[in-house]
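Enquirer: 3D, please:
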Amino acid sequence: MAAIGGLIYALSVMQLQQQRSLLGDYIMVRLAATDIAIGEPITLGNTHEFTMPTQFVLPSTLTSLPDVLTATSLITQGDVISTQNSSAPDKASIVPAGMRAVSIVPRVAMPPLTPGTIVDIIANGKIIAAQGVVLSTLPDDVGVVVAVSEQVAPLVASAAAIGEAAIVLAS
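Expert: Sure thing, here's the model as predicted:
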């Protein structure tokens, strides 16, 4: 009886290995272990490793986490961590899907901002873009590059071009 059980187990393992080899090489990727909000740090504590067939891994997928990584869009539990939903200060800024990057050099002093900070943009006393995401700061902190929704990007760019855009920290 034990021999039959062992034989069945060995056949099952062999079939599993054959099926796995059909998918080719595998690579370790990072998945969100919990929901990660915009602006929150992405760490080993809120992600976990997952083995995926290489053929299903997009070029934007991160296979390791840099020391500092911030969510640039809502990442739900089980989502793959990639350059499409995160930003690190030591890599080129990536604009989240559905958003546009706008450079803003305000005429008034602005608070120190870091990539991932959520801001509102105001012009003429009205919020023209809510929940923008800071992608990077300009040299000497004279301005920032902010991702805003593509619908309001032209309005924000116009206000920034004439010096009317102000940045407000959002919560």
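Enquirer: Could you use CA atoms for every contact and neighbour count after this?
Expert: Noted.
Enquirer: Straight-line length of stretch 19-32, end to end?
Expert: 27 Å (CA to CA, to the nearest Å).
Enquirer: buried ones in that stretch?
Expert: Neighbour-count burial for stretch 19-32 flags 26, 28, 29, 30, 31, 32 (criterion: 16 or more other CA atoms under 10 Å).
Enquirer: Kindly report the same for stretch 83-103.
Expert: 83-89, 93-96, 99-103.
Enquirer: By residue count, what's the longest helix in the protein?
Expert: Taking DSSP state H as the criterion, the chain has its longest helix at helix 2-22.
Enquirer: And that helix, what does it pack against?
Expert: Of the remaining helices and strands, none touches helix 2-22 by 3 or more CA pairs under 8 Å, 6 or more residues apart in numbering; DSSP states H and E.
Enquirer: one more time with 10 Å
Expert: Helix 2-22 sits against strand 47-53, with contacts defined as 3 or more CA pairs under 10 Å, 6 or more residues apart in numbering; DSSP states H and E.
Enquirer: Follow the chain on from the strand it packs on and name the next helix or strand.
Expert: The helix or strand immediately downstream of strand 47-53 is strand 70-71, counting by DSSP states H and E.
Enquirer: now stretch 15-29, how far from the chain's geometric center?
Expert: Relative to the chain's own centre, stretch 15-29 is displaced by 28 Å; criterion: CA atoms, centre = their mean, to the nearest Å.
Enquirer: Can you give the contact residues for that stretch?
Expert: With contact meaning CA atoms under 10 Å, 6 or more residues apart in numbering, stretch 15-29 is reached by 9-14, 47-57, 61-65, 80-82.
Enquirer: Run through the strands of this structure in chain order.
Expert: 26-32, 47-53, 70-71, 86-87, 99-104, 118-123, 126-137, 144-149, 166-169 (DSSP state E).
Enquirer: Could you also give me the structure for this next sequence, so I can compare it with the first?
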Amino acid sequence: MNNKHIPASLHKLLKTIAPVIVRIRETSAANYMALCRNNRRRLQVIAGLSFCAGLTFFVTLSRMQSATASLGLTTPVLIATSGIKPGDIITTQLFSLRTFPRSAVAPTALHHMQFGLVAQQSISIGELLTTTNTGTSTSKQLQLPAGFRSVAIVPPAALPPMHVGDHVDIIANGVVLATDALVLSLIENTTVVIVAVTAELSAAVASAAAIGDATLVVSS
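Expert: Next up, the predicted model:
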């Protein structure tokens, strides 16, 4: 537009508001740049949160897969279906074969029936049969006398030669718990000895045997 045709009053007005228009343009440009920076920051925050969420999901999924794979490995075990007393011969009527996750099974658990299996200690219903609470015996086993209780003892030290039918004293921490106890059975390939003691002494002997304090001395 030719300034010659602009009225003087309008020309003066344009000169007056020109700085205002410039400031408006500058302010608008600054606001636009700030908005762009805020958008970039927002996108960066969103990207960071998305990365953290993805990493958390990946780690959780990996752990779940590892746990699932571990639980997926199973093994057969023998579970007592009846209460079993020390010295009892374990027959197929006293246990059942079940499948458990391998990670939940003790390394001493039995996985198949063995001939001549004998309880070394009391076994409750639902308890696993293991190499520590059972053993095999090919030797003869005496019948439990009336009024006596059978107790499985694992002596903490080596024993002198012993045979079924021998009489022994049971000692724990230097205290004689029982005298003249009868050896009912010797568990093969172990140091476990099944002895018969009177009913009134059975609790003390069983308690000492349970914590491994009981030992045997062959009496004459």
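Enquirer: that older thread, ranking the strands of the first structure by mean neighbour count, which comes first?
Expert: strand 86-87 (a mean of 28; mean count of other CA atoms under 10 Å).
Enquirer: with the second structure superposed, average distance for that strand?
Expert: With mean CA distance after the TM-score superposition for the first structure, strand 86-87 of the first structure departs from the second structure by a mean of 0.3 Å once superposed.
Enquirer: what residues are up against residue 119 of the first structure?
Expert: Neighbours of residue 119 of the first structure in contact, by CA under 10 Å, 6+ apart: 113, 129-134, 146-148, 166-171.
Enquirer: Dump the strands of the first structure to a markdown table, plus distance to residue 157 of the first structure.
Expert: Shown next, in a markdown table, are those (distance: least, CA to CA, whole Å):
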| stretch | distance to residue 157 of the first structure |
| --- | --- |
| strand 26-32 | 33 |
| strand 47-53 | 36 |
| strand 70-71 | 24 |
| strand 86-87 | 22 |
| strand 99-104 | 6 |
| strand 118-123 | 11 |
| strand 126-137 | 11 |
| strand 144-149 | 10 |
| strand 166-169 | 12 |
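Enquirer: circling back to that earlier point, now, which of the buried residues of stretch 19-32 of the first structure sits nearest residue 161 of the first structure?
Expert: residue 32 (38.2 Å; CA to CA).
Enquirer: Residue 155 of the first structure versus that closest one, what's the distance?
Expert: If you go by CA to CA, the gap between residue 32 of the first structure and residue 155 of the first structure works out to 34 Å.
Enquirer: same deal with residue 118 of the first structure?
Expert: Taking CA to CA, one finds residue 118 of the first structure at 18 Å from residue 155 of the first structure.
Enquirer: ditto for residue 22 of the first structure
Expert: Per CA to CA, residue 22 of the first structure is found 51 Å from residue 155 of the first structure.
Enquirer: cool, residue 84 of the first structure as well?
Expert: As judged by CA to CA, residue 84 of the first structure and residue 155 of the first structure stand 24 Å apart.
Enquirer: can you check residue 11 of the first structure too?
Expert: 64 Å.
Enquirer: neighbour count winner among those two?
Expert: residue 155 (15 against 12; other CA atoms under 10 Å).
Enquirer: quick one: what's aligned to residue 9 of the second structure in the first structure?
Expert: Mapped onto the first structure by TM-score structural alignment, residue 9 of the second structure lines up with nothing.
Enquirer: How about the secondary structure of residue 9 of the second structure?
Expert: For residue 9 of the second structure, the assignment made with DSSP: H, G, I helix; E, B strand; the rest coil gives helix.
Enquirer: what do you get for residue 35 of the second structure?
Expert: What three-state DSSP gives for residue 35 of the second structure is helix.
Enquirer: who's in contact with it?
Expert: So residue 35 of the second structure contacts 29, 41 (CA under 10 Å, 6+ apart).
Enquirer: how about it, what's its partner in the first structure?
Expert: Alignment note (TM-score structural alignment): residue 35 of the second structure has no counterpart in the first structure.
Enquirer: ok, now residue 131 of the second structure?
Expert: Looks like residue 131 of the second structure aligns to residue 83 there (TM-score structural alignment).
Enquirer: how many neighbours does the closest residue to its match other than its chain neighbours have?
Expert: Once flanking residues are discounted, residue 83 of the first structure sits nearest to residue 60: 5.3 Å by CA to CA, 6 or more residues apart in numbering. The tally of other residues near residue 60 of the first structure (other CA under 10 Å) stands at 12.
Enquirer: what do we get in the second structure for residue 59 of the first structure?
Expert: With TM-score structural alignment as the criterion, residue 59 of the first structure matches residue 107.
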